[in-house]
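**Q** Prediction below, plus the sequence it came from.
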Amino acid sequence: MKKEIVILDTIIKPGTSHTLNFNMARLYTTTVVDVPVIIHRSKKDGPVVLLTGGVHGDEFNGVEAVRQLISKKVAKPKIGMIIAMPVVNIFGFLNMQREFPDGRDLNRVFPGTKNGSLASRFAYQVTTNILPHVDLIMDFHTGGAQRFNAPQIRVDPSETESLELAKIFHPPFLMHSRNLSKTFRESCGKLGKKYLLFEGGKSQQSDKGITGVAVNGAIRVLNHLGMLSQPDLLVEPNFPTIVIKESSWLRAKYSGLLHPKVSHGKRVEKGEFLAVITDPYGTMRHKVKSPNAGYILNVNHSPLVYQGDAIFHISKDEKQKKPS
């Protein structure tokens, strides 16, 4: 790690802590909106880790996970440096919305452009001002649109270093997942940065259990890197990690009221009863059955669905293995 690091025009010297403000935009009222960037640098050289939550403004579990890592002083490393951005999309967070005020999904405009839309400009500033200093990103998300994700890490299997760290994180599910175009994850990968994408719970809801999985996993990774200053916070997992190499969405055959009968994380067999779709008038009752054996990775919690809506995400792996 370099002796002198400059982030947002501030020199980050060894053994110092800073709370910087990413204030690149204003509200209609001309009020400045600050995006706090919390930095703790150890006196000893080591890895630089970026913790991010709230890339989507309505995903509160990620915000809470990063908040806890700061509150527990995990973000003050024994070696190296930790940069924490608990609420990346502060604009969406204020309005409890996924998108930026310009209607764009921040996680679909990376690496951004200097003179583009508001979301694109913000992505550009993160890419140019923060990412060059970083070795590893742990980015915390939830399911969207009332879909509840089982706690999982998604990683591109071709990125072998990230895959090894995903195993150390030790989530209940480890999803092999290719990088999507223009995402934060893809931009980090192209820059050669190690990246872990955590998914758990659903938007506009805080879930203590999901947050606990996220926090404990991040602590295990930081401990592995020699950065954990409080070893008593380390929690060894008491569950196996299930590796998912293939999965698919089961979609509603009819529009109506959705009544799920299984929860996320459950192992189901082919033909197993998963849900009922009814109409409001008591004349239609359709049983939803699993098309194959696998694990329920996501459940749609919306009470109403249209024909074609995604209702269950189910793994297709017949033989699940614990990572070696």
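**A** Received the coordinates, thanks. Remember, it's a predicted structure, so these values are computed and weren't measured experimentally.

**Q** hey, let's count contacts and neighbours off CA atoms from now on
**A** OK.

**Q** List of residues touching the helix or strand containing Ala84?
**A** Under the criterion of DSSP states H and E, Ala84 resides in strand 81-85. Contact partners of strand 81-85, identified using CA atoms under 8 Å, 6 or more residues apart in numbering, comprise 35-42, 45-53, 66, 70, 75-76.

**Q** cool, stretch 138-149 as well?
**A** Contacts for stretch 138-149 (CA under 8 Å, 6+ apart): 49-56, 59-63, 65, 195-203, 214, 218, 264, 297-302, 311.

**Q** thinking again about what came up before, which of the residues in the strand holding Ala84 are classified as buried?
**A** 81-85 (16 or more other CA atoms under 10 Å).

**Q** Can you pick out the most distant pair from the residues you listed?
**A** For those, the maximum inter-member distance is 13.4 Å, found between Met81 and Met85 (CA to CA).

**Q** where's the residue in the chain sticking out farthest from the centre relative to Asn61, distance?
**A** In the chain, the residue that sits farthest from the middle, by CA atoms, centre = their mean, is Thr283; the gap is 40.9 Å. Using CA to CA, to the nearest Å, we find Thr283 at a distance of 39 Å from Asn61.

**Q** Next one for the comparison:
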Amino acid sequence: MAKAQNNDLIILGHTIKLGESKTIDFSIAKLYTSTKVEIPIIIERAAVPGPTVLLTAGIHGDEINGVEIVRQVIAKKINKPIIGTVICIPILNIFGFLNADRVFPDGRDLNRVFPGTKTGSLASRVAYHLTKKILPHIDYCMDFHTGGASRFNAAQVRLRPNDEELLELAKIFNPPFIVFSSNIEKSFRSTCAKMNIPIILFEGGKSLESNKHIVKHGVDGVLRMLRHFNMLSEKHLVPEIVSPAIIIEKSKWIRAQKSGLLHVKIECNKHVMKDEFLATITDPYGTMRFKVKSPNEGYIINVNHAPIVHQGDAIFHISTADAAAMPSEEDEMED
């Protein structure tokens, strides 16, 4: 049963009736100059009741691909449903977006402070209002991210293991990869799960970069999801599923064994064999050249694009049939 099927939708003191469109400015704090910083929330309601779907991006201010995915959904009017409600928040961390930075001005990661507190840090207050004022109205969520730092993620949906409902939704979204990844405490994904809101977490590309191929995967996934919910207008063409997503149940990081200049020799998404040549690490003086080889057969789902690395840095993320789950690695997986 959709949460807002038969009632007016009331968010942050604003009432949105069936058939109405409204943009609400979600304002938490000001800049030092007393300039207001507002988070636009774009709400589109059909005249016919139905599910309420939330699309979010920019939880990390430097993750541009997600912002562009939600922007295109709005610009192409994909967010105007024929039943139900679509709520779009293209940039949750406006402060980080203004600074081209992952975190809030106080150094807090918004995706590590959910469900937040009313009187806590700035990031915690944003998380609190999102959790208390918006999420109770939501039936489904799609949250868009990119790889952190210089790490480029293959287009993928992440979900916790043994969640059959989410797995079926992820297959409908149809990214190239579906990656099993446990929920992290105090993340947005974890909070949605505790509130029984199915959430599709899409990852693709890297921070401070807009990649048209990654963006297309995200927009196509939104189209497929809204069609599945019978919310999508017939004027929108939905790309057919050419091949099913590759499901990755276990994976591990390949780490630099030397410090130096990194020269990557393969593309992300590639299927590699055991001992296949992946990269070289050299010193700046031409005296050292170390070959990085694949420890096993698998799919490369993340590549470090940094030109220099230190010993121990994560340089590739590879699927594996026999790798145990590595909780200490989750921060590098989850963005």
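**A** That came through, no problem. Predicted, not measured: the structure shown is a model, and the values here were computed from it.

**Q** Any idea what the TM-score is?
**A** The TM-score (TM-score structural alignment, normalised by the length of the first structure) is 0.97; 318 aligned residues with a CA RMSD of 1.0 Å.

**Q** about what we covered before: what's the mean distance for the next helix-or-strand element following the strand holding Ala84 of the first structure versus the second structure?
**A** Toward the C-terminus, strand 81-85 of the first structure is succeeded by helix 90-95 as the next helix or strand (DSSP H and E). Superposed on the second structure, helix 90-95 of the first structure shows a mean distance of 0.7 Å to its aligned residues (mean CA distance after the TM-score superposition for the first structure).

**Q** Give me the contacts around the helix or strand immediately after helix 90-95 of the first structure in the chain.
**A** Using DSSP H and E, the helix or strand that directly follows helix 90-95 of the first structure along the chain is helix 118-129. Outside of helix 118-129 of the first structure, the residues within contact range by CA under 8 Å, 6+ apart are 7-8, 24-25, 100-102, 104-106, 109-115, 187.

**Q** Onto which residues of the second structure does the helix or strand following helix 118-129 of the first structure map?
**A** Per DSSP H and E, the first helix or strand lying C-terminal to helix 118-129 of the first structure is strand 136-143. Aligning strand 136-143 of the first structure against the second structure (TM-score structural alignment) gives residues 140-147.

**Q** quick one: contacts for Leu166 of the second structure?
**A** Contacts for Leu166 of the second structure (CA under 8 Å, 6+ apart) come out as 159, 198-200.

**Q** distance of the counterpart of it in the first structure from Cys188 of the first structure?
**A** Residue correspondence to the first structure (TM-score structural alignment): Leu166 of the second structure is matched to Ser162. Separation of Ser162 of the first structure from Cys188 of the first structure (CA to CA): 11 Å.

**Q** Stretch 281-288 of the first structure: which residues count as buried?
**A** In terms of neighbour count (16+ other CA under 10 Å), stretch 281-288 of the first structure has its buried residues at Val288.

**Q** Show me the contact partners of that stretch.
**A** Stretch 281-288 of the first structure is contacted from outside by 254, 273-279, using CA under 8 Å, 6+ apart.

**Q** Please indicate which of the contacts of helix 118-129 of the first structure are buried?
**A** Counted by 16+ other CA under 10 Å, the contacts of helix 118-129 of the first structure give 7, 25, 100-101, 105-106, 109-113, 187 as buried.

**Q** Dump those into a markdown table; add distance to Asn223 of the first structure as well.
**A** Shown next, in a markdown table, are these (distance: CA to CA, whole Å):
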| residue | distance to Asn223 of the first structure |
| --- | --- |
| Ile7 | 25 |
| Ala25 | 36 |
| Phe100 | 34 |
| Pro101 | 38 |
| Asp105 | 33 |
| Leu106 | 30 |
| Val109 | 33 |
| Phe110 | 30 |
| Pro111 | 30 |
| Gly112 | 33 |
| Thr113 | 36 |
| Ser187 | 26 |
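
**Q** Helix or strand for Val242 of the second structure, just tell me which one.
**A** Val242 of the second structure is part of no helix or strand, with elements assigned from DSSP H and E.

**Q** Translate it into the numbering of the first structure.
**A** Counting by TM-score structural alignment, the partner of Val242 of the second structure is Asn238.

**Q** What of Val70 of the second structure?
**A** Checking with TM-score structural alignment, Val70 of the second structure has Val66 as its match.

**Q** now Asp313 of the second structure
**A** Residue pairing (TM-score structural alignment): Asp313 of the second structure is matched to Asp309 of the first structure.

**Q** can you pull out the helices in the stretch 151-300 of the first structure?
**A** Using DSSP state H, counting those that start in this stretch, the helices of the stretch 151-300 of the first structure run over residues 160-169, 184-190, 208-224.

**Q** any chance of the ones you listed in a markdown table, plus distance to Met96 of the first structure?
**A** Shown next, in a markdown table, are the helices of the stretch 151-300 of the first structure (distance: least, CA to CA, whole Å):
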| stretch | distance to Met96 of the first structure |
| --- | --- |
| helix 160-169 | 29 |
| helix 184-190 | 21 |
| helix 208-224 | 19 |
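
**Q** Between those helices, which one is closest to His18 of the first structure.
**A** His18 of the first structure lies closest, by CA to CA, to one member of these: helix 208-224, at 20.0 Å.

**Q** tell me what the closest one is packed against?
**A** helix 60-71, strand 147-155, helix 160-169, strand 194-202 (3 or more CA pairs under 8 Å, 6 or more residues apart in numbering; DSSP states H and E).

**Q** Would you tell me which of these gets closest to Leu94 of the first structure?
**A** So among those, helix 60-71 is nearest, using CA to CA, at 11.5 Å.

**Q** what's that closest one packed up against?
**A** The contact analysis (3+ CA pairs under 8 Å, 6+ apart) places helix 60-71 of the first structure against strand 48-53, strand 81-85, strand 136-143, strand 194-202, helix 208-224.

**Q** switch to 7 Å and redo it
**A** strand 48-53, strand 136-143, helix 208-224 (3 or more CA pairs under 7 Å, 6 or more residues apart in numbering; DSSP states H and E).

**Q** what's the average per-residue distance for the last one once overlaid on the second structure?
**A** When the second structure is superposed, helix 208-224 of the first structure averages 0.4 Å from its matched positions, counting by mean CA distance after the TM-score superposition for the first structure.

**Q** Tell me how far the counterpart of Leu223 of the second structure in the first structure lies from Pro231 of the first structure.
**A** Structural alignment (TM-score structural alignment) places Leu223 of the second structure against Ile219 in the first structure. Counting by CA to CA, the gap from Ile219 of the first structure to Pro231 of the first structure is 9 Å.
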